[in-house]
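Student: Sequence and predicted model, in that order:
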Amino acid sequence: MADPLVTEALKKAAVAWVSVGGEPARALWCLPIDDALYVVSGPGEQAAPGLADAAEARVSLRGDHGGRIVTWPAKVTRVEPHSEEWTVVAPQLATKRLNAPGPATALAERWAAECAVNRLAPAGDPEPPGDESEAAPPRESPAARPAKRPFRLHRVRGATRR
C-alpha cells in the first residue's frame, strides 16, 4: 500500500521530476494510471537517459505553486509492446500526448518500434521534507554566454522640472 500523500500526488501528476542513477532530475510528462506513473521516452519523444534500462528511480512531484509536494523511490518496469498492459496503457498515453504527429494508433505503433514506455510505481516510503532547496546549478551549455552591459548612446540624466 502506497503512502497516502504519494497516492494523492500521483492522481494529479502531469509532469514528474525523475532522477536515475544519481543524475540530475529531468522534468518528464507522465500519465497516472492505477497508482503508478507511465512515461514515454526515446527518439522523437522526451529524453530520459538511463530510464529505459533502470530498475529504480527517484521521483519528485510538485504542486500548482511550483513547490515540491513529495519525493519517493520508484520501481521502474518497462511495458513490453503488445502485451496486455501495453494494450491498456499505450492508447491512453497516445491520446494524452500533446502535439502528437499523426493519429494515436500510429503513435502507439511508433512507440512499440522505437521508444520505451516505463511504469514508475512507488517502492518505499517517501523521503522526509528537508530544508535544502534541491536547486541545482545551471548545466554547462554552448548556448550560454556572459551577459553584457546594455548599450547607451548618450548619458541619461534625471528629468528636470520647470
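Tutor: Thanks, I have it. Nothing here was measured: the structure is a model prediction, and the numbers come from that model.
Student: CA atoms for contacts and neighbours, from now on please.
Tutor: OK.
Student: ok, how many other residues are close to the nearest residue to residue 47 once chain neighbours are set aside?
Tutor: Sequence neighbours aside, residue 41 is the residue nearest to residue 47 in space, at 5.8 Å (criterion: C-alpha to C-alpha, 6 or more residues apart in numbering). Neighbour count of residue 41, defined by other C-alpha atoms under 10 Å: 20.
Student: for comparison:
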Amino acid sequence: MTKQLLDQALVEEATKKSGLVWVQGPGSPVRALWHVWHDGALCLVGDGPGEQPLPSLVDGGTAEVTVRSKDKGGRLVTWSATVAELAADSPAWAETVAELKGKRLNAPDGEAMPERWARECRVLRLTPTGATAALPDGPLSEAPLPSPATTRRAMPAALPRLLARRGRKK
C-alpha cells in the first residue's frame, strides 16, 4: 500500500510541475503535449485548428504518460491513464477549460477561446490508473515527427543594408 501511495504522489506532483508531458495512445507515436493538472487528472485540449493534435486518444481508451523533470528535463515517471472526453455543456468541462485557458500561450482569439474550443476542439481528462512503468535502461531517443512547422526562413533582402547602417556613426 505504501508504494502505491508514493507512486500516486509522484505522479501528481511531477505532472503538476511539468509544463510538458509525452503522451502515447494505442497505435500512435509519442507526442509532446502541454497540459494542466486539475482535480486529480491531466487535462488536455486539442484536435482543433491551431491546437495540438490528440491522435488515438479516444473516450474510454487508455494512454501512457511520461513526465519530465522541470529543472533537468530527464524522465521522472511513466504512468497509465484512462481517457475521458468532457462534454462541452457540462460543469466539469467549464471548470477544466477555465484552468486550461490560464495556461494557453499565444492564443489567437484571447477571451473567445472557450467558445472556439466548445465548437472545434476536444477537452480530455487523463486519469491515472495507479500503474507506473519501470524506468528504461537505455536511451529512447527517436527522430522528430514530420511537421509543417519551421524555425528557419530566408533572410529578408534588405536586412544586410539595415544592419550595415546601424554600425555607422553619425
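Tutor: Okay, I see it. Bear in mind the structure is a predicted one, so any value in this text is a computation, not a measurement.
Student: tm score of chain vs chain?
Tutor: For this chain pair, the superposition-based TM-score is 0.79 by TM-score structural alignment, normalised by the length of structure 1; 142 aligned residues with a C-alpha RMSD of 2.2 Å.
Student: re earlier: residues touching the residue nearest to residue 47 of structure 1, list them.
Tutor: 47, 48, 52, 115, 116, 117 (C-alpha atoms under 8 Å, 6 or more residues apart in numbering).
Student: wait, what's in contact with the equivalent of the fifth one over in structure 2?
Tutor: What it means is residue 116 of structure 1. Under the alignment by TM-score structural alignment, residue 116 of structure 1 pairs with residue 122 in structure 2. By C-alpha under 8 Å, 6+ apart, the contact set of residue 122 of structure 2 is 45, 46, 47, 48, 85, 86.
Student: Just name the closest of the residues you listed to residue 78 of structure 2, please.
Tutor: Of all the contacts of residue 122 of structure 2, residue 78 of structure 2 sits closest to residue 45, with 20.5 Å by C-alpha to C-alpha.
Student: any idea how far the counterpart of the closest one in structure 1 is from residue 46 of structure 1?
Tutor: Aligned counterpart of residue 45 of structure 2 in structure 1: residue 40 (TM-score structural alignment). Noted for residue 40 of structure 1: a distance of 7 Å to residue 46 of structure 1, by C-alpha to C-alpha, to the nearest Å.
Student: more crowded one of those two?
Tutor: residue 40 (27 against 15).
Student: Contacts only, for the more buried one.
Tutor: By C-alpha under 8 Å, 6+ apart, the contact set of residue 40 of structure 1 is 30, 46, 111, 115, 116, 117, 118.
Student: looking at it, residue 32 of structure 1 is touching residue 11, isn't it?
Tutor: Yes: using C-alpha atoms under 8 Å, residue 32 of structure 1 is in contact with residue 11, at 6.0 Å.
Student: neighbour count winner among those two?
Tutor: The neighbour comparison of residue 32 of structure 1 against residue 11 (other C-alpha under 10 Å) goes to residue 32, with 21 against 15.
Student: mind listing the strands in structure 2 by residue range?
Tutor: 20-24, 31-34, 36-38, 41-46, 62-68, 75-85, 122-133 (DSSP state E).
Student: list the contacts for the residue nearest the centre of structure 1?
Tutor: Nearest to the mean C-alpha position of structure 1, by C-alpha atoms, centre = their mean, lies residue 28 at 1.9 Å. Neighbouring residues of residue 28 of structure 1 by C-alpha under 8 Å, 6+ apart: 15, 16, 17, 18, 39, 46, 48.
Student: Would you reformat the residues you listed as JSON lines and include distance to residue 99 of structure 1?
Tutor: Compiled in JSON lines, the contacts of residue 28 of structure 1 are given as follows (distance: C-alpha to C-alpha, whole Å):
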{"residue": "15", "distance to residue 99 of structure 1": "16"}
{"residue": "16", "distance to residue 99 of structure 1": "19"}
{"residue": "17", "distance to residue 99 of structure 1": "21"}
{"residue": "18", "distance to residue 99 of structure 1": "22"}
{"residue": "39", "distance to residue 99 of structure 1": "16"}
{"residue": "46", "distance to residue 99 of structure 1": "13"}
{"residue": "48", "distance to residue 99 of structure 1": "19"}
